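K.L.:
any chance you can model this:
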Amino acid sequence: MVRQGAPSVPSLIICDQSGTELFDPGAAGRLEHRMALLAKAGDTVVVRERVPEFEQYLGDYLGIRDVSFVEAEPRDADSVARQLRVNPKLASLLGEALPDGTALTVQSYLTNGYTWHLAKALADCRQTPVSVAGPTSRASKHANDKLWFWSVVRTLTGKDSTPPTLYAFGPAAAAAKVARFARDFSSVVVKAPSSAGGRGNLRFQSAQLEKMRLTEIRDVIEQRLRAVGWRGTYPILIGVWESGITASPSAQMWLPKKDEGLPQILGLFEQRVEGSRGRFSGAQPAILPDDIAQEFLAEAAIIGALLQRIGYFGACSLDAVIRETPNRRSELHWVECNGRWSGVSIPLAAARRFRGDDTQNGLLIVQDIFPELKPIGTRALLDLLDELAFRSRASEEGIVIVSPPNRAADVSLNVMALAKTQPRAAEMVEELRRRLGLGAA
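P.N.:
All right, here's what the predicted structure looks like:
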């Protein structure tokens, strides 16, 4: 029997990010390993490529022990959940890793149809109950679709509660709508509706479009979208890249099943985004004016309740921007829903595990790429951290390695500083940057 929920039984944690649109296994690096921070004794974690140094770190420093790791096919772009179901070798490895005769929970980075099919196959094979700690396939698809989110939010909270946005159902319509926005706004954005992390965001300066014919705009849009892996599917989103942004808050939420409680807002975080695509590079607890914070939290609860009604269960986050108008009034505009675990919700869950509910102060997440760094492994990073490294049950503060750094040309750094105060968390991150030979942030 397969059901939705998260009972206290051993979990199969699938770290795969392939359900997001424009996913590229080669460019994903080692961020998938973040999900291992959710593991507990008796759980099984599936990654595309094992990193033994990081697995050792989890046990030695964070107390995450007695966890089994299974390696999927690293070069196969197919969903890992599907691989586990149809690949006999992987299915055998998984069967050996999972505990015998017990109920099981399947928890994926992004829950989709492949997750539910795997849960059904496991239930049939093991003859034990299997739960899925995530939304229904339909709810997951809707929640991660920026166009669906835009339409729903306007209905729930008013037509002015999002940036100006339009659908485009083909290349000619996309060009015409980009040109239309370019006449009235300084920047226009084109988005693949279900992409993540800014990968499918294309920003156009309106001044560059002024002298272009519609056919030229059409060609540029398609060329740039295809360059990031887009496969020609419509509709796409055409919107305004707003100016006057003063904050980029995100509501980190846990949504119980609709008959088990109201939406829970676990934290309000300010996201750091960089570059023309708005790439996520970190977060910290947000500080907003009281009136905006109240509006933000109230509307987040309304949106969360709708997601519950359509079958959403589990972690999700709602992203917005705060814009200052020419008359100095602050406007809240909703941008998207991340209907999955994320670069904020996973570290936040780990922080709550280590510190309880005290996570709205003294927490700083870094997720960035540093081409100037030489390749470095988990062990070498720990040597650099030295006394700064957080140790579960032994430290009041310190830096947690959220995912192993890439040992490649562009070194990724994904860490979380935990401290009693926000300035102290920032101070620890700056000290790590100094030890790595990086300049001030």
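K.L.:
all contacts plus neighbour counts: C-alpha atoms, from now on.
P.N.:
Noted.
K.L.:
how much space between the residue nearest to Cys337 when sequence neighbours are not counted and Val411?
P.N.:
Nearest in space to Cys337, with sequence neighbours left out and distances taken as Cα to Cα, 6 or more residues apart in numbering, is Leu318 at 4.5 Å. Using Cα to Cα, to the nearest Å, Leu318 is found at 28 Å from Val411.
K.L.:
now do Asp358
P.N.:
31 Å.
K.L.:
higher neighbour count, the two?
P.N.:
The neighbour comparison of Asp358 against Val411 (other Cα atoms under 10 Å) goes to Val411, with 21 against 13.
K.L.:
in this structure the more buried one contacts Pro405, no?
P.N.:
Yes: with contact defined as Cα atoms under 8 Å, Val411 reaches Pro405; the gap is 6.2 Å.
K.L.:
where do the contact lists of the two overlap?
P.N.:
Taking Cα atoms under 8 Å, 6 or more residues apart in numbering as the criterion, Val411 and Pro405 both touch Ile376.
K.L.:
give me the longest helix you can find in this protein.
P.N.:
helix 290-309 (DSSP state H).
K.L.:
helix or strand next in line after that helix, which one?
P.N.:
Reading on from helix 290-309 to the C-terminus, the next helix or strand found by DSSP states H and E is strand 314-324.
K.L.:
please give the structure of this sequence too, so both can be compared:
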Amino acid sequence: MNDWFPVVDHACCRLTDDETNFADRVARELLDRHAEFGLDSLLAEFQATEMSEAPSLHLDDLSEIRRVNDSDQSFFQERARVRAGEGDYLATSWHADETYEDYCREQLGLGHVNRIHPRGDETLEQNDGVHLAEAIWKDRRTRRELVHAIRKDGLRYLHPHMGSHAVWRLALLLHQTSHRPLQVIGAPPGVTEFANDKGQFLQLVQRMFGPHAAPPGHVVWNTANAAHQIQKLSGQACCVALKLPNAAGGEGNLVFALDTIRDWSLMDVDRMLRDRMPQLRYEDGDELVVTAWQTGVIAAPSAQLWIPPGDDRMPILEGLFIQRIEGDEGRFTGFGSADLPTDLRDRMTRQCLQLARVYQRLGYVGRCSFDMVLIGQDLESSQMQFIECNGRWGGTSLPMTLMNRIFGDWKSQPFATRMLKAPGSRRLSFDDVMKALGGDVYDHRDKTGSLILMNPRRMTVRDELSVVLLKKDWAQDVERFFARIAGRVKDRVALVSKGSNGDSIRPVAS
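P.N.:
As a prediction, the model looks like this:
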């Protein structure tokens, strides 16, 4: 276990010298072809070379994640609270809910965190709450607070959601003003873009593990080529997906059945795409991934890894989980443990560690995960295919890290997560939810309760509740408990709507 950050190794095997050497060779090939992976001389000194127990600024700047709608995405910033610890800084584009902050500090034991919230104004290029790094620099009060902290050795690292251009620019500006060293716990911008690009990942996986290691697919740059590739896939799959390469959470996916267009001409398919692609905000000339959409999926595993700086320490596989995916476009709604056959777990671990080693040799540092699908009749005979790399913190790695922080090792306490639909919950405060769930909310001080609440801002924006449920054992069926949680929040909405205090509660478990 890492003393500075709760990273717990759960790899079932280690790479052989041949496997490591192969990954290193692939990385050298990529470095030869991609000059953009290197850092500008002005930024090179901010690349993390070591990690010590020193305060970090956690900022989840989402400006470089492709979005296809204009809904408020700023609530994702609050997820960083579960990785922020004593003495750290946490930036959000809005004021923190003090009840939630007290809950994290006291009931979860996550330490005292310095919350900062830069004010947006007309000088921002994008005053949308998502361009957080820019807002931090342009808000004079926030900028002065951080520069003062750096000069007093109260801030050593920037620990972002991912290593975006905006975050590295912020590191440069803070360094130039404070004249003190800073390091970024994240990949260089070019490597971050490469890791999160679904098309590049498809090509990398097939280069390393063969053509069947990922669904059949191609990268195209216009609807005419997309139409051609769709027709080529008609004999290999029943459904096809068009994916924006740098979108997240299934948001940039367009999925349709091939039998509806099997007899169409190329021109008809192209015309259909031109009609439908605007919903993804796609324009000819942009990259687009055309891939088979697998329908015989029996599980959707996700591997969570930590990539330390340098080449002398190998990537760490912290866990394999089964994700809960809903809807035609594959929306992530939670995850649980992965009970996999030994041979499958071994192969999955080795291939994920090899991919992570490639990224490490490209300069990647920090959190990374790989999403897969298993296709077949049963796990023992299933075919494993890689779907995408998430070169950033996400909806699986953050709860896993929270469990490591509270319990020392996530495996020591069985759990599952859900994003529960809670219509009307945006009318509730976090205090209302705490009252609705009462003593079932976990308290680390006396080890009582079975529910951990995350990201209440999501509730106020999307009417959804982010919940971690502590289980008696990994095999326990928890769907009825999640349903009861949603029901109690629904009851609370009704009481608040009527103006009732409604402090009486029902326990989750009977």
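K.L.:
fetch the TM-score of the aligned pair.
P.N.:
After superposition, the two chains reach a TM-score of 0.91 (TM-score structural alignment, normalised by the length of structure 1), with 439 aligned residues with a Cα RMSD of 2.7 Å.
K.L.:
how about the most centrally placed residue in structure 2, secondary structure?
P.N.:
The residue lying closest to the centre of structure 2 (Cα atoms, centre = their mean) is Gly394, at 1.7 Å. Under DSSP: H, G, I helix; E, B strand; the rest coil, Gly394 of structure 2 falls in the coil class.
K.L.:
trace it over to structure 1, please.
P.N.:
Aligned counterpart of Gly394 of structure 2 in structure 1: Ser342 (TM-score structural alignment).
K.L.:
distance of that match relative to Val335 of structure 1?
P.N.:
In terms of Cα to Cα, Ser342 of structure 1 sits 16 Å off from Val335 of structure 1.
K.L.:
ditto for Asp66 of structure 1
P.N.:
Asp66 of structure 1 is 40 Å from Val335 of structure 1, by Cα to Cα.
K.L.:
more crowded one of those two?
P.N.:
Val335 (20 against 13).
K.L.:
residues contacting the nearest residue to Asp284 of structure 2 once chain neighbours are set aside?
P.N.:
Leaving out its chain neighbours, the residue that sits closest to Asp284 of structure 2 by Cα to Cα, 6+ apart is Asn222, at 4.5 Å. Applying Cα under 8 Å, 6+ apart to Asn222 of structure 2 gives the contacts Glu283, Asp284, Gly285, Asp286, Glu287, Leu288.
K.L.:
highest neighbour count among these?
P.N.:
Leu288 (24 neighbours).
K.L.:
which residue in structure 1 aligns with it?
P.N.:
Aligning on TM-score structural alignment places Leu288 of structure 2 opposite Ile236 in structure 1.
K.L.:
also Ala171 of structure 2?
P.N.:
So, by TM-score structural alignment, Ala171 of structure 2 is matched to Ala119.
K.L.:
residues in contact with Ala409 of structure 1?
P.N.:
Here Ala409 of structure 1 is in contact with Pro371, Lys374, Pro375 (criterion: Cα under 8 Å, 6+ apart).
K.L.:
ok, these vs Val153 of structure 1, which is closest?
P.N.:
Pro371 (38.4 Å; Cα to Cα).
K.L.:
isn't the closest one right up against Val411?
P.N.:
Yes: in this structure, Pro371 of structure 1 is within contact of Val411 by Cα under 8 Å, at 6.0 Å.
K.L.:
quick revisit: any idea how far the residue nearest to the centre of structure 2 lies from Asp371 of structure 2?
P.N.:
Counting by Cα to Cα, the gap from Gly394 of structure 2 to Asp371 of structure 2 is 12 Å.
K.L.:
and the strands in the stretch 301-441 of structure 1, which stretches?
P.N.:
314-324, 330-338, 363-370, 398-403, 411-418 (DSSP state E, counting those that start in this stretch).
K.L.:
what's the answer for the stretch 1-150 of structure 1, then?
P.N.:
2-4, 11-14, 44-47, 68-71, 104-108, 130-132.
K.L.:
turn the ones you listed into a markdown table, columns for distance to Ile399 of structure 1.
P.N.:
Conversion of the strands of the stretch 1-150 of structure 1 to a markdown table gives the following (distance: least, Cα to Cα, whole Å):
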| stretch | distance to Ile399 of structure 1 |
| --- | --- |
| strand 2-4 | 34 |
| strand 11-14 | 24 |
| strand 44-47 | 23 |
| strand 68-71 | 24 |
| strand 104-108 | 26 |
| strand 130-132 | 31 |
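K.L.:
for Gly311 of structure 1, find the nearest of these.
P.N.:
Closest among the strands of the stretch 1-150 of structure 1, using Cα to Cα: strand 2-4, at 9.4 Å.
K.L.:
what's next to that closest one, contact-wise?
P.N.:
Ala119, Lys120, Ala123, Pro129, Val130, Ser131, Val132, Ala133, Gly134, Pro135, Thr136, Phe313.
K.L.:
the closest residue to Arg484 of structure 2 other than its chain neighbours: neighbouring residues, count only.
P.N.:
Counting by Cα to Cα, 6+ apart, the nearest residue to Arg484 of structure 2 once its immediate chain neighbours are dropped is Val508, at 6.0 Å. Residues contacting Val508 of structure 2 under the criterion other Cα under 10 Å number 21.
K.L.:
ok, now Asp184 of structure 1?
P.N.:
Neighbour number of Asp184 of structure 1 under other Cα under 10 Å is 11.
K.L.:
can you show me the helices along structure 1?
P.N.:
Under DSSP H, structure 1 gives helices at 52-62, 80-86, 88-97, 113-126, 137-143, 146-157, 171-184, 206-209, 214-227, 290-309, 345-355, 378-385, 422-436.
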